[in-house]
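> Got a predicted model here, sequence first, then my questions.
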Amino acid sequence: MKLRWTFRCYPTPEQECLLARTFGCVRFVYNHFLHERNAAFTRGERMTYSQTSAALTRLKRDPDFAWLSEVSSVPLQQSLRHLQTAFRNFFEKRSGYPSFKRKTGTQSAEYTRSAFRFEVGNQRLLIAKLGRLKVKWSRRVPVEPTTVTLIRKPSGHYFVSLVLDLTPAPLPKTGKETALDFGLEKLATLANGEKIDNPRYLKRYLKKLARVQRLLARKQKGSKCYERAKRRVAKVHEKIANCRKDHQNQLAWMLVNRFDVIYLEDLNLRGLVKNHNLARSLQDAAIGGYIRTIEAKAIMHGKQVVKVDRFFPSTKMCCRCGQLYSMPLEKRQMECDCGNVMDRDLNAAINILAAGQAVTARGDGVRPDPAPA
């Protein structure tokens, strides 16, 4: 199994200078050949990866582009592979059309095994043309990585991301199952009645974010003060993202430790954020990130995640008798004629659990079969 472990690193000033040139060359190669492929398409031609690779070799021999040879050739070649992957994802309708890389934003350079050496014994990482990189190892890396990616965030922080070929030990089976109903008032409600509070990290840091953004707006663009203020804004955004990621991992780890099967709704999150009254709260909750983290942890540790059809009326249906009701957002309790009075989120979680168990029992969806003609 391929796992990605990321660590904070601290390059020297000389290494920072060379990394800045490396990031610039990687960005230039990607953008240059994206432009070339766009131009070829307008001429009715097709430009393949092998053609871009040969063109890169010719480009490096041009005296006007001799500066491309000042950095390691591996990240430049990898940027062509990333461009090819971006086009493949577009044609297979997994993503949008590839866009040009910007100088502002996260910068990265990927190195394969031919361009780095990792010593497992003393945990030393040496990168081609950079030398030894100082890394803050938060845990021991047991094997040599297959690829190493150096990353610079807009905040100015540097990270090293390692792809490792590891097989995590499966967690012991507990024989328990649960279902989650995600929401905004409470982040998640479990079928056993437990509720997970919504941390609302954006709301928590909103005043600080507004203050540093006001300071940025007063600075003259292009000045050193502007760049410093821009980094301060980026650091607040990074803090919010880190808090969310930490909470996502904690919740996912708790679930896979306690339950063998976790049932979730297949939510249309892209459609939900189109509601402008709820868009900020939904993006602050980052429900999609929680779902992806739970799925990844479950696969990693031998647990199972089952998704229930998004059109299954989990919120509108009474979990006791199956009667359907209209449930606007302001109505927080399910009150059924059968006498069932229950929190709407708990009612939905119980319905998701029952529907998910039906999915695993039948091996198909939970939508009713069409009536025979």
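Structure's in. What do you need?
> Could you use CA atoms for every contact and neighbour count after this?
Fine.
> show me where this structure has helices.
13-42, 49-61, 73-91, 201-217, 224-258, 269-272, 279-285, 287-300, 344-362 (DSSP state H).
> Can you lay out those as JSON lines showing distance to residue 7 and mean neighbour count?
Below are the helices of the chain laid out as JSON lines (distance: least, CA to CA, whole Å; neighbours: other CA atoms under 10 Å):
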{"stretch": "helix 13-42", "distance to residue 7": "17", "mean neighbour count": "17"}
{"stretch": "helix 49-61", "distance to residue 7": "31", "mean neighbour count": "14"}
{"stretch": "helix 73-91", "distance to residue 7": "19", "mean neighbour count": "18"}
{"stretch": "helix 201-217", "distance to residue 7": "23", "mean neighbour count": "15"}
{"stretch": "helix 224-258", "distance to residue 7": "13", "mean neighbour count": "17"}
{"stretch": "helix 269-272", "distance to residue 7": "30", "mean neighbour count": "11"}
{"stretch": "helix 279-285", "distance to residue 7": "25", "mean neighbour count": "17"}
{"stretch": "helix 287-300", "distance to residue 7": "18", "mean neighbour count": "18"}
{"stretch": "helix 344-362", "distance to residue 7": "37", "mean neighbour count": "22"}
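> Comparison target, given below:
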Amino acid sequence: ELFVSSENQRADYPRFFRKLSTKLAKAARELSRKVKFSNSWNRAKLKVAKIHQSIKNSRKDFLHKLSRELVTKYNAIIIEDLNMRGMSRALNFGKSVTDNAWGKFTVMLEYKAMFLGKQVIKIDKWFPSSKTCSICVNIKTELALSERVYKCEHCNSEIDRDLNASINIREAGRTLLAY
């Protein structure tokens, strides 16, 4: 998902690249079989470019609408400053992470919030948002990425891992807003 809010709102991201990947692969194969710089090669190259442009425009439109909705709804938006390039390489989520366009989304949030006189607060990427219990503030030392439900040994609570992290990020942002 693109994001999970502290109110358990989840962005239903349409995965534009995944939807058109077979069509793009077919067009790229057709392009590779053409004689370079011929008229048919130019047409095939244009077809591949149009598919890429369609993906780009669809993604951009979705992100603009979503960022506008969030900025008009909230006075302060608190996000985690994530290294998405590192995540895509290290965790083998390459296409999924880059298809989300998280960096572009955060830039859109920032300039739209600034335009409307609202705030976007970034929490440090090393803040243990996923490892901290949102109920009792107990920090788990080890937490595998495959564990999608956070189970606290201290207070015996169970909560969705992403929702737990978003609540912790909200609370960290509120403390920053208080200063």
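Nice, I can see it. Quick caveat, the model's predicted, so the values are computed rather than measured.
> hang on, the earlier thing: out of the helices of structure 1, nearest to residue 148 of structure 1?
Closest to residue 148 of structure 1 of the helices of structure 1, according to CA to CA: helix 73-91, at 10.1 Å.
> what angle do the closest one and helix 49-61 make?
140 degrees (axes from the mean of the first three to the mean of the last three CA atoms, to 10 degrees).
> and the helices of structure 1 as TSV, adding distance to residue 321 of structure 1?
Listed next are the helices of structure 1 as TSV, based on distance: least, CA to CA, whole Å:
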stretch	distance to residue 321 of structure 1
helix 13-42	58
helix 49-61	59
helix 73-91	45
helix 201-217	38
helix 224-258	29
helix 269-272	28
helix 279-285	31
helix 287-300	29
helix 344-362	11
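> So which of those helices is nearest residue 192 of structure 1?
Of all the helices of structure 1, helix 344-362 comes closest under CA to CA, at 8.0 Å.
> Which elements pack onto that closest one?
Secondary-structure packing of helix 344-362 of structure 1 (3 or more CA pairs under 8 Å, 6 or more residues apart in numbering; DSSP states H and E): strand 177-182, strand 186-190, strand 261-265, strand 304-308, strand 333-335.
> and residue 109 of structure 1, which of these is closest to it?
strand 304-308 (33.7 Å).
> And for the closest one, what's in contact with it?
260-266, 294-295, 298, 352, 355-356, 359-360, 365-366 (CA atoms under 8 Å, 6 or more residues apart in numbering).
> Just the terminal-to-terminal distance for stretch 140-160 of structure 2.
Terminal residues of stretch 140-160 of structure 2 are spaced 15 Å apart (CA to CA, to the nearest Å).
> again with stretch 293-307 of structure 1
14 Å.
> In structure 2, which residues correspond to it?
With TM-score structural alignment applied, stretch 293-307 of structure 1 matches the range 108-122 in structure 2.
> how about CSV for the helices and strands packed on helix 344-362 of structure 1, with distance to residue 227 of structure 1 and mean neighbour count added?
Converted to CSV, those look like this (distance: least, CA to CA, whole Å; neighbours: other CA under 10 Å):
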stretch, distance to residue 227 of structure 1, mean neighbour count
strand 177-182, 39, 24
strand 186-190, 36, 21
strand 261-265, 43, 24
strand 304-308, 44, 20
strand 333-335, 50, 18
